[in-house]
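J.: next come a sequence and a model predicted from it.
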Amino acid sequence: MNSIDFFHSAGLGLATGLALIVAIGAQNAFVLRQGIRGEHIVPIVAVCALSDAVLIAAGVLGTGALITAAPAAVVILRYVGAAFLVTYGLMAARRALRPQSLTTSEGAAKDGGAKRGLAAAVTTVLALTWLNPHVYLDIALLGSIASAQGAQLQWWFGAGAMLGSIVWFSSLGFGARFLRNFFARPMSWRFLDGGIAVTMVALGAGLVLGA
């Protein structure tokens, strides 16, 4: 066992972690929207990264195997998560019908669009993260790959996956500010919220249908 093995496992964990989270989904859509609006970016990114760290650690410890052994819990999460996603999707559709814009100097909402409070934003991102049953399937997948690395390397794999989460959510949350000029136009928000609405409802329907 040498340093190359450690870096290889960490690199594999980084690539696997990114492959699982870099996709159009409820959590990413919410982080992107908050980043564009410039609202509570640091706590939102921190909550996402910390949640992923806890989930990845659970997978490395073998919790994923326990989750897959309790299908009833996954079914309950599926329907609860589906209800939440559809509700959030309908809210996004409502926003799309009444689009807002940003003042580029302040990043504040106009046209009556109220800023989301910190508690509400954190609660929403926690729900989008922990009520998604697919995340627990990801735990099982990460756990199985980590265990294949062996006892000495599995935590290097986990560390790589955690780093991938930090890099991705930081890039998404803080990088979104470069899109603010584009979203200074109400029509841009109409497209974004319309896309979010379709994504959320489709994800919710997929959960109900067992996709």
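T.: Here it is on my side, so go on. This is a predicted model, so every value here is computed, not measured. Residues are numbered from 1 along each chain as shown.

J.: going forward, measure contacts and count neighbours with C-alpha atoms only.
T.: Noted.

J.: check contacts around A19.
T.: A19 makes contact with no residue, according to CA atoms under 8 Å, 6 or more residues apart in numbering.

J.: what helix or strand is it on?
T.: Counting by DSSP states H and E, the element that carries A19 is helix 3-21.

J.: just checking, next helix/strand downstream of that helix?
T.: Downstream of helix 3-21, the next assigned helix or strand under DSSP H and E is helix 26-37.

J.: buried residues in that next one, which are they?
T.: Buried residues in helix 26-37, counting neighbours by 16 or more other CA atoms under 10 Å, are found at A26, Q27, N28, A29, F30, V31, L32, R33, Q34, G35, I36, R37.

J.: tell me the angle of it relative to helix 3-21?
T.: 80 degrees (axes from the mean of the first three to the mean of the last three CA atoms, to 10 degrees).

J.: immediately after helix 26-37, which helix or strand?
T.: helix 41-61.

J.: let's bring in a second one:
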Amino acid sequence: MATPLLNKDSSQPPSTLPTISVCISIASDTFDLTIFTPFKIGIALTLHHHQPITFRTRDIPLFDRPFTDPGLTFTNTRNRQAIAGIGPICNFYFTTPGIEGPLPSETNKDHWTTLFPEQPHNVDTAFEPVLAGRTPREQVAASMLRFQMPEIQTMKWPWMHQYEDRQVYRIGVSSGAGVKEWIGGSLDEILELRKGGVTPNYRHEKIEFEVRETGEFEVRRPDRDGSLSWP
């Protein structure tokens, strides 16, 4: 269920800094951990500016690893406790300057993202169950038995131990998740400039994300011992 948060005029004079609005959507308002299907979350990011902007994708976790911190947050609407940076997706990057480089090029253009004015850029992510062995709690219990228990893999939910049964969580975006440095213009325009020997200017001006619409969901989990979570 979508919840509007802001209603601002997106028109801007060319002299102002860009802004990026975020609209978050979910397919269901109930997240049942006994049903082992991905719980999908849609993130639409829209640039409000007079020209496109381009930035290195890996510098903005919300674009390719939104469950890390800074990224998406999940706030318990009852006690206002926020959960961030513990999601099921953790990516590690091993790059060298020769491959990625400080500026866009033909060899590294897949590492860059362009946002175009008033055109939503969609990011799809999800909580996904995994086939896992025993949790640490179950391993201790098994070691105390007189007979050896066979290792059985079952479906579990990564990093869900902080989510409580029958509690409602609102999705947000953590502070510090915005664009920290960027280049004016589209990726294609920048590559054409570089072919002509022109070096584009980096803008070291932070663009915060403004959440304008979000979603809330209720968690259903009958496992009082947390056995549906992993690890």
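T.: Sure thing, it's come through. Given the structure is predicted, the values throughout are model-derived calculations rather than measurements.

J.: can you pull the TM-score for these?
T.: Comparing the two superposed chains by TM-score structural alignment, normalised by the length of structure 1, the resulting TM-score equals 0.24, with 97 aligned residues with a CA RMSD of 6.3 Å.

J.: with distance to A148 of structure 1 added, can I get the buried residues of helix 26-37 of structure 1 in a markdown table?
T.: Shown next, in a markdown table, are these (distance: CA to CA, whole Å):
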| residue | distance to A148 of structure 1 |
| --- | --- |
| A26 | 30 |
| Q27 | 29 |
| N28 | 29 |
| A29 | 32 |
| F30 | 34 |
| V31 | 32 |
| L32 | 34 |
| R33 | 37 |
| Q34 | 37 |
| G35 | 37 |
| I36 | 40 |
| R37 | 42 |
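
J.: now for the residues you listed, which pair is the farthest apart?
T.: A26 and R37 (16.7 Å; CA to CA).

J.: excluding its backbone neighbours, what's nearest the most centrally placed residue in structure 1?
T.: Among the residues of structure 1, the one closest to the centroid is Q27, at 3.1 Å (CA atoms, centre = their mean). What sits nearest to Q27 of structure 1 in space, not counting adjacent residues and going by CA to CA, 6 or more residues apart in numbering, is L128, at 5.5 Å.

J.: repeat for R170 of structure 2
T.: E216 (4.4 Å).

J.: any idea how far that neighbour is from T75 of structure 2?
T.: According to CA to CA, to the nearest Å, E216 of structure 2 and T75 of structure 2 sit 9 Å apart.

J.: do F55 of structure 2 as well
T.: The value you get for F55 of structure 2 to T75 of structure 2, if CA to CA is used, is 29 Å.

J.: so for the two, which residue has more residues nearby?
T.: F55 (25 against 20; other CA atoms under 10 Å).

J.: not counting sequence-adjacent ones, nearest residue to that one?
T.: Nearest residue to F55 of structure 2, sequence neighbours excluded (CA to CA, 6+ apart): W182, at 4.8 Å.

J.: longest single strand anywhere in structure 2?
T.: Using DSSP state E, we find that the single longest strand of structure 2 is strand 209-220.

J.: helices or strands next to it in the packing?
T.: Secondary-structure packing of strand 209-220 of structure 2 (3 or more CA pairs under 8 Å, 6 or more residues apart in numbering; DSSP states H and E): strand 2-4, strand 19-26, strand 30-32, strand 168-173.

J.: quick one: which of those strands is nearest A141 of structure 2?
T.: strand 30-32 (26.2 Å).

J.: would you mark the buried spots in the next helix or strand after that closest one?
T.: Next in sequence after strand 30-32 of structure 2, counting helices and strands by DSSP H and E, comes strand 39-48. Of all the residues in strand 39-48 of structure 2, those buried under the rule 16+ other CA under 10 Å are F39, I41, G42, I43, A44, L45, T46, L47, H48.

J.: do you know which of the helices and strands packed on strand 209-220 of structure 2 lies nearest R203 of structure 2?
T.: Checking those against R203 of structure 2 by CA to CA gives strand 19-26 as the closest, at 13.8 Å.

J.: can you list contacts of that closest one?
T.: 1-2, 39-49, 171, 207-215.

J.: can you do 6 Å?
T.: 2, 41-48, 207, 209-215 (CA atoms under 6 Å, 6 or more residues apart in numbering).

J.: count of residues packed around F174 of structure 1?
T.: 18.

J.: what's the closest non-adjacent residue to V168 of structure 2?
T.: Of all residues not flanking V168 of structure 2 in the chain, E218 sits nearest, at 4.2 Å (CA to CA, 6+ apart).

J.: am I right that the one you found is in contact with F74?
T.: No. With contact defined as CA atoms under 6 Å, E218 of structure 2 does not reach F74; the gap is 11.3 Å.

J.: neighbour count winner among the two?
T.: Comparing E218 of structure 2 with F74 by other CA under 10 Å, the one with more neighbours is F74, at 23 against 20.

J.: and the helix ranked longest in structure 1, what does it pack against?
T.: Longest helix of structure 1, by residue count under DSSP state H: helix 71-97. Helices and strands touching helix 71-97 of structure 1, as assessed by 3 or more CA pairs under 6 Å, 6 or more residues apart in numbering; DSSP states H and E, comprise helix 186-208.
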